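Novice: Sequence plus the predicted model coming up.
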Amino acid sequence: MGETLLLGQTLAFTGDPFAEGPDAARHDPYGAVLIRDGKIAATGTADTLRRAYPGAWITDHGDALILPGFIDAHAHYPQTAIIASWGKRLIDWLNSYTFPEEMRFADPAYAAKTAKRYFDLTLAHGTTTMASYCTIHPDSVDAFFAEAKARNLRVLAGKTCMDRDTAPEGLRDSAQSAYDDSKALLNRWHGQGRLSYVITPRFSPTSTPAQLSALGALWAEHPDCLMQTHLSEQSDEIAWVKSLYPDARDYLDTYEAHGLLGPNAVFGHAIHLEPREIVRLSETGAALIHCPTSNSFIGSGLFDMTLAQVVRVGLASDTGGGSSFSMLRTMAAAYEIAQLRGNALHPAQLLWLATTGSAKALNLQDKIGTLAPGMEADLITLNLASTPAIAQRKARAKDIWEAVFPTIMMGDDRAVTQTYIAGQPLK
C-alpha cells in the first residue's frame, strides 16, 4: 500500500492532562499525519512531512482538527432501539425496557440487524472503538463481532451472563453454561483481526455466587482478556446487593471474593464508592468508566472525577441507558456533572477521556487513542464550525481550547467530517 498524508490541525497527547494540565497536549495548527499500512507512520508539521514524504497521497482537511477516533468504553449495543426511553430508576428501567428488548436477541437476524444499525450510528459520530455488553445469547456476540470484523473495527464485547431469578426466565443461563458459552465465544473471536473478547457478568444482583466464581475461573485461565461489569451505580442497587450478599464487605467485595478484580477489570459507573473500595481499585490497578449521560438520565448520581488521580478512568455513552450515541455529547455531560461537584474539567481533559484515557482504561493504549507513530490509524476529523451557533463562538477563540470547547458542548455528528478506520476513509 502507498502512503497517505493527512493535513489539518492536529492534537496529540504526550501526557495525562489530569496530572500535567493542558501542556500534556501538543497542538499543531498546520499539522500532518502520515498513514502507512493502516497505521500512523509519522506525525509533525505539514511542511516537515510534505518535504519528507514527497510521494505521499495528500488529503487536505483544511483547518479541521485531526484526532484519534473516539473510544466508548462501556455500551450496550442490544439497547440501541430503546435509547431515550422515558426514564425510571435503574431497576425499573431494566425491567420495563432493557430485559424485554434483550429477549429479542434470541433471533440471530434481529441481532445482526441491530449490530449493523449500531455501528452505522456510532461511526457517524466518530466513535471508532467500543466495549459493548451483548445479551445472554451467543448469537448476539457472533452478530456484533461479525459486523465489526467486516468493517475492520477494533472492538471489545462479551456475552452478558445472568443466572439469578432476579432476571427474567428468558434471559437466564447457569453458572456452567455461562462458563461454557463464554469460553467457546472467547476461543472463536478473541484475537481475530482487531477483536477482543471480554468476560461479562452483568452485575452481582443478576448472578449467583456460583456464576461469579465460574467466570472468575475463566478469567484466571485467560488473564489477557478484560472483565467488565457494573459497580455502585445507584443507592437502591447497592442496598439490593447487600441483601443478596449479606457477608460481603461492600459491593466490590462481591466481585473480589470470586476472582473478578485485577488490572484487567473494568467497572462501569462507580458513583457511590466506599473508601475501602477506592483503595482496592487503586491497589489492584482496575479501571473505572464514567457514564455521564446515563448517570443523569436514570438519576444515578454524580461521578467523582478526582478519582482519576488514583485509578484509570475512561468515558462512555452507556447507550441505551445513556441518551446519546455521541461522545461529544458524552464529554459535554461529563463537564456538566463535574461542574456540579465544583470541578471545571478543561477541554484537554475531556478530549483525553474520550481518546487516550479510554484507551488506557481498556489497556489498548499501545494500539489506539493518540496520534503517534506505530498506533493504528483510527482517526476522525472535526469541523470546529459545524453549525452557525458553534461557528460564531469559535470565531472569538483565542487558542485551540476555546476553539474546540464549543464543539464539545454543542457538537454532534455534523461536526465529524471524516472517519478513518485503519487508515481507510469511510465517507
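Specialist: Thanks, I have it.

Novice: CA only for contacts and neighbour counts going forward, please
Specialist: Fine.

Novice: Quick check: closest non-adjacent residue to Thr319.
Specialist: Distances taken as C-alpha to C-alpha, 6 or more residues apart in numbering put Ala75 closest to Thr319, at 5.2 Å, once the chain neighbours are dropped.

Novice: Just say helix, strand or coil for that neighbour.
Specialist: With DSSP: H, G, I helix; E, B strand; the rest coil as the basis, Ala75 sits in strand.

Novice: next, the one to line up against it:
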Amino acid sequence: MINYRHALRASFFDVTATADTPQEIAEKVRYLEDGLLFIGEGVVRALLPWEEGRLHLRHSDEWIDLRGKLIVPGFVDTHLHYPQTEMIGAYGEQLLEWLTTYTFPVESQYSNSGHAAQMSAFFLNQLLSNGTTTALVFGTVHPESVDALFAAAAEQNMRLIAGKVMMDRNAPDYLTETAEQSYQQTRELIQRWHHHDRLGYAITPRFAPTSSPDLLEAVQRLREEFPDTWLHTHLSENPQEIEWVKTLWPEHETYLDVYDHYGLTGKRSVFAHAIHLQEAEWDCLHRSDSAVAFCPTSNLFLGSGLFRLQTCWQKKVKMGIGTDVGAGTTFNMLRTLGEAYKIGQLQSYRLCASEAFYHATLGGARALCLNQHIGNFNVGKEADFVVLDVAVTPLQKLRASRCHDIYEQLFMLMTLGDDRNIAQTWINGECAWRRDGLEEAA
C-alpha cells in the first residue's frame, strides 16, 4: 500500500533522467495521458497510469480531479534579481548604462528592511503564480535584502538559493563596501540561512568589474570555508563589459580566467549569460563542472547577443534557463522558453519542446546540483510541480484542438502561453498557489 497524503489525477509530462545530448532527452521522456500522482510527506510516492494507480487508493473517490490539466515538474529559474522586480521593462539602454541609470538607484532602497520584506513577498508571489518552484536569486549589497527574502521563502517552504551582492568598486558609493565588510556580512548570512529548511546560500560577487582582487580573495575564502554553498555571478553578457574586464584585469587571458584564478569555477558555480565565450572558456566550464544560465528574454531586451545553445551541448556544459528579471521582461518560464526558441532559430538551431521543458525543469535542477531532489516525478523527489491549463484563450483553444500529440501541445504552450496557463503551483507536496475559480474535488 502506498502511504500518501494527496492523489492527483491528470496528464503528466517529465524527463526521467538527466541527458548529455538532445537525443537522450527524447529517449527519457515520460508522458501519461491519464495518470495518478501520489504524494506524501512532501515527496513523490508514485506516478502510475490511472488504471494501475486507482488500485492503491484507500477509497475509490479519494483523489483530486485535475483531468484536462497537464502537470509538469516545477520550473527552475537559474538566474534573476528580486530587487529589480520594481524596475522591470525600463527603457532604452544596454547593460552598463542600464545598471547605472536604473538598477543601482532601485537597489539603494533595500537597506530598508520593511521595503525589502514588502518586495520579497511580491517577488515570491510572482514566482509561484508563474509556476516557478525553485530559483537562484540575486539580492542587493544589503544584508537586509537577503534576510527578508529568505524569511519569506521559509514561510512558503520553498527551495530557494540566494545571496547578498558583493561589490567594492565601480559602483555608486551608496552601494559599495570594503572587501572585509563584504566577507563578514556574507559569512554571517551563510551561517544564518544556508541549509535552513529548504534554503541554500549563494556567494554572490556581482561581476568582475565591480570586484577588486581583495574582494575576490574574500569570495575565495568563503568558498573554501563553506564548500557546499553556491557561487553565482555574471559572465560575458555584453561586448563592452568584456572589454572593460580586459582593462581591469590585463593579467588574465579571458573573462572566465578571472574567476577561475580565484577558485570560483566548479560544482555549484553558476555563471549567468555566457554569451561571448572563447573556446578556452567553454573548455574551462566543462573541465570544472561549472554551469551557465541562459537568459533569452533579457539578452534580447538589452541587445546583449545570442547564447550558443548548440555549442553548450557540444562542450558538455551544464545549463539552465534564467528569466533574469528585471532585464528579463517576464517571470513566466513559458514565455522565456518561447524567446529561447527564437534565439535558436536565428542560429539555425531548432529547440524542440521536450528539450525546452527539460532545460526549465530537470536540466535547471542539474545546473544547480539539485537534480537528486527536484526536476521530475521519480519516487522520492520533492513534490514541487505546476498544474497547467493548456488552453485558456480562444486562440490557444483553437490551436490546441489542432495539436496531434503532447509535443505539439507543449510547443503551443511555450509559444502562446503565459501566466494565465498556470492553474496551481505545489510546493513540497502542498498547493501553495492557485488561480481563482479552479474547481477541485477531493
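Specialist: It's in. Remember, it's a predicted structure, so these values are computed and weren't measured experimentally.

Novice: in the stretch 1-150 of structure 1, which spans are helices?
Specialist: Ranges of helices in the stretch 1-150 of structure 1, per DSSP state H, counting those that start in this stretch, are 17-20, 46-52, 90-93, 99-103, 108-124, 138-150.

Novice: Kindly compare burial across those and name the winner.
Specialist: Mean neighbours per residue, mean count of other C-alpha atoms under 10 Å, is largest over these for helix 138-150, with a mean of 21.

Novice: and for that helix, what span of structure 2 is it aligned with?
Specialist: Per TM-score structural alignment, the counterpart of helix 138-150 of structure 1 in structure 2 is residues 143-155.

Novice: need the longest strand for structure 2.
Specialist: Counting by DSSP state E, the longest strand found in structure 2 is strand 29-40.

Novice: Any buried residues in it, and which?
Specialist: Residues Tyr31, Leu32, Glu33, Asp34, Gly35, Leu36, Leu37, Phe38, Ile39, Gly40 are the ones in strand 29-40 of structure 2 that count as buried (16 or more other C-alpha atoms under 10 Å).

Novice: Ignoring the adjacent residues along the chain, who's closest to the aligned residue in structure 1 for the last one?
Specialist: Under the alignment by TM-score structural alignment, Gly40 of structure 2 pairs with Arg36 in structure 1. Beyond its immediate neighbours in the sequence, the residue positioned closest to Arg36 of structure 1 (C-alpha to C-alpha, 6+ apart) is Glu3, lying 5.0 Å away.

Novice: aligned partner of the one you found in structure 2?
Specialist: Using TM-score structural alignment as the criterion, Glu3 of structure 1 maps onto Arg5 of structure 2.

Novice: Next one: its match from Glu430 of structure 2, what distance?
Specialist: 9 Å (C-alpha to C-alpha, to the nearest Å).

Novice: More neighbours: which of those two?
Specialist: Glu430 (20 against 15; other C-alpha atoms under 10 Å).

Novice: can I assume the more buried one is in contact with Gly42?
Specialist: Yes. If you go by C-alpha atoms under 8 Å, Glu430 of structure 2 and Gly42 touch, sitting 7.4 Å apart.

Novice: For structure 2, which residue occupies the most central location?
Specialist: Computing the C-alpha centroid of structure 2 and ranking residues by C-alpha atoms, centre = their mean puts Asp77 first, at 1.2 Å.

Novice: Show me what Phe105 of structure 1 lines up with in structure 2.
Specialist: Using TM-score structural alignment, Phe105 of structure 1 pairs with Tyr110 in structure 2.
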